[in-house]
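>>> need a 3D model of the following:
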Amino acid sequence: MLILLPPSEGKTPSAAGDPVDLAASSSPGLSRHRRKVLTALRRALARRDALTVLGVGAGLADEVARNTRLDVEPAGRAADVYSGVLYAAADLASLTGEAAELARTSVVTVSALWGAVGPDDRIPAYRLSMGTELPGIGRLAPSWRPHLETALAPRALDDVVVDCRSAAYLAAWRPARGTDWVTVRVLRELDGRRTVVSHNAKHTRGLLVRHLLTRGGESPRSGEELYKAAHELVGTTLLDATHTAGPSCSSVLELVVR
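You can find the predicted model right below:
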């Protein structure tokens, strides 16, 4: 399986360590475009309207300022740096043994700055969203698309893609037609009525990722096998799980929580 995650907005800076080494990442072929994005980001930060270009408020100025030091900031494992709701529930940093190896080969965070990031890749904390338009590059999602196709398409071949990304990161790469591609949707059931949720959705997707990595046995290789694995959570963290046809050549795994 190939599990695709969005990055968390919240990131925990590494207290110590060497700076990022792009060539040492799990997707070294993305290094050239990473450098282009880093250069464009530095140019944007030199502008007087930098916060506006990056789409953030003045309260995040300190986080944005860190972007000017990414080549010297200490880098840590992505599993430790990404620290939002989804990542807290998945708790990738605590995995050991076979579960940690499965995460290393199966989990990819799609990032506006780094493109594709594995849990063991070392990165500094940063602030940049996929919806940003950088001078000299334009909108980041389409700029990454051909590069992510080269990096991710071979990994999706003859396997199931478990897609936990939000719409902005989905725009950066979609699996090809014919791929067993399953998007994960979370619904809340209250008084018999089901509605889409946001914060709780991140937490539930994180719990699903954790389950897929730690459940033991063979990993899902198809949408149906993924549904069966997710259904193991019904009665514990889930009320229901269904697998249905979806738009854009994908199917949908719906997870229902109370």
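
>>> can we go C-alpha only for contacts and neighbour counts from here?
OK.

>>> tell me the residue furthest from the middle of the chain?
The outermost residue of the chain relative to its centre, with distances by CA atoms, centre = their mean, is Asp191 at 32.3 Å.

>>> what's the burial count for Arg215?
Residues lying near Arg215 (other CA atoms under 10 Å) number 12.

>>> I misspoke; the intended subject was Leu60.
11.

>>> how much space separates it from Leu38?
Counting by CA to CA, to the nearest Å, the gap from Leu60 to Leu38 is 19 Å.

>>> Gly84 too?
According to CA to CA, Gly84 stands 23 Å off from Leu38.

>>> how about Glu225?
Taking CA to CA, one finds Glu225 at 40 Å from Leu38.

>>> if you count surrounding residues, which of the two has more?
Leu38 (18 against 14).

>>> next up, for comparison:
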Amino acid sequence: MKTIILLPPSEGKADGGNKPPLKSVSGITADLIEAIKEADPKKLYGLKEKALAKAVAVNDEILNSKTMPAIERYTGVVYDAIDYRTLKNKSDFDKKVLIVSGLFGLVSPADLIPNYRLKIDKLKAAKLWLDSNSEQLKDRFVIDLLPQAHKKAVKYDHGIEVEFVLKKAGKKMPAGHQGKHIKGRFVRWLIENNIADSKQFKDFKEEGYTWTGDFFLKEI
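Just a heads-up that it's a prediction; the model follows:
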């Protein structure tokens, strides 16, 4: 059974691109682009002034903008920690990783996409993508590294959710933003070591995290 690693996109994205604009998009993406145009920008983006104006401008040009591979488009802590440019087996990464995008559904790292702004909890995007995304995950073993909002956009029969948990003074809490870097490091480790079985997760030991059999735990 083929292993798929599910990642969220980053909210931050690289501008520009050196590949042609998209020639076509799926029906769901087309519907969402129309919904974006009709939505109240302030409610949709939760931004103000210059940041709001930029988000509106970016989405106005989705179908006309230059594209780049998704792995280059998405920036942020998780993707910095993966450090795709230095991976020796990039082809394995491209085959195994899928990114759950609010606008484009399941995106391969090599897929060409334009800059865009759409959180998956807006415009019922997660619900719209659920059936399509889930169909693509049939007969796959899923290593799920998604936040709660993105989990609503997928269903799968075989897989494991991976969480990073902090323990302080006997109390456990989600690693949250602090867990983003280790999440990226974990994905890199999965690819570099061709990991396909959760029994091997115990061999991943970075930044003080240890696999408990259910989640990664770090005492602070």
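
>>> neighbours around the closest residue to Lys2 of the second structure other than its chain neighbours, how many?
Closest residue to Lys2 of the second structure apart from its sequence neighbours, by CA to CA, 6 or more residues apart in numbering: Arg140 at 5.2 Å. Look at Arg140 of the second structure: counted by other CA under 10 Å, it has 16 neighbours.

>>> cool, and Asp91 of the first structure?
Using other CA under 10 Å, Asp91 of the first structure has 18 neighbouring residues.

>>> so what does it match up with in the second structure?
The pairwise alignment with the second structure assigns Asp91 of the first structure to Asp83, based on TM-score structural alignment.

>>> dump the residue contacts of the closest residue to that match other than its chain neighbours.
Distances taken as CA to CA, 6+ apart put Arg188 closest to Asp83 of the second structure, at 7.8 Å, once the chain neighbours are dropped. Taking CA atoms under 8 Å, 6 or more residues apart in numbering as the contact definition, Arg188 of the second structure lies against Ala81, Ile82, Asp83, Leu87.

>>> hey, where'd the helices end up in the first structure?
Along the first structure, counting by DSSP state H, helices occupy 31-45, 50-54, 61-66, 78-81, 85-90, 97-106, 140-156, 167-170, 199-214, 223-231.

>>> adding distance to Thr237 of the first structure, write the ones you listed out as CSV.
Compiled in CSV, those are given as follows (distance: least, CA to CA, whole Å):
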stretch, distance to Thr237 of the first structure
helix 31-45, 38
helix 50-54, 37
helix 61-66, 34
helix 78-81, 23
helix 85-90, 12
helix 97-106, 20
helix 140-156, 28
helix 167-170, 25
helix 199-214, 8
helix 223-231, 10
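
>>> most packed of those?
helix 78-81 (a mean of 24; mean count of other CA atoms under 10 Å).

>>> mean distance of that one to its aligned residues in the second structure, please.
Its matched residues in the second structure lie on average 0.6 Å from helix 78-81 of the first structure after superposition (mean CA distance after the TM-score superposition for the first structure).

>>> which part of the second structure matches that helix?
The aligned range for helix 78-81 of the first structure is 70-73, by TM-score structural alignment.

>>> now that stretch: how far from the chain's centre is it?
Between the centre of stretch 70-73 of the second structure and the centre of its host chain there is 11 Å, according to CA atoms, centre = their mean, to the nearest Å.

>>> residues touching stretch 37-50 of the second structure, excluding its own?
Against stretch 37-50 of the second structure from outside (CA under 8 Å, 6+ apart): Ile36, Leu52, Ala55, Val56, Asp60, Arg117, Leu118, Lys122.

>>> could I get the residues you listed as a markdown table with distance to Ser132 of the second structure?
Output for the contacts of stretch 37-50 of the second structure, formatted as a markdown table (distance: CA to CA, whole Å):
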| residue | distance to Ser132 of the second structure |
| --- | --- |
| Ile36 | 20 |
| Leu52 | 30 |
| Ala55 | 27 |
| Val56 | 27 |
| Asp60 | 25 |
| Arg117 | 21 |
| Leu118 | 18 |
| Lys122 | 18 |
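
>>> tell me which two of those residues sit farthest apart.
Asp60 and Lys122 (16.9 Å; CA to CA).

>>> so the counterpart of Lys11 of the first structure in the second structure versus Leu130 of the second structure, what's the distance?
By TM-score structural alignment, Lys11 of the first structure lines up with Lys13 in the second structure. Plainly put, Lys13 of the second structure is 24 Å away from Leu130 of the second structure if you go by CA to CA.

>>> got the end-to-end distance for stretch 36-45 of the second structure?
Stretch 36-45 of the second structure end-to-end distance (CA to CA) = 10 Å.

>>> go on, stretch 135-143 of the second structure?
End-to-end distance (CA to CA), stretch 135-143 of the second structure: 16 Å.
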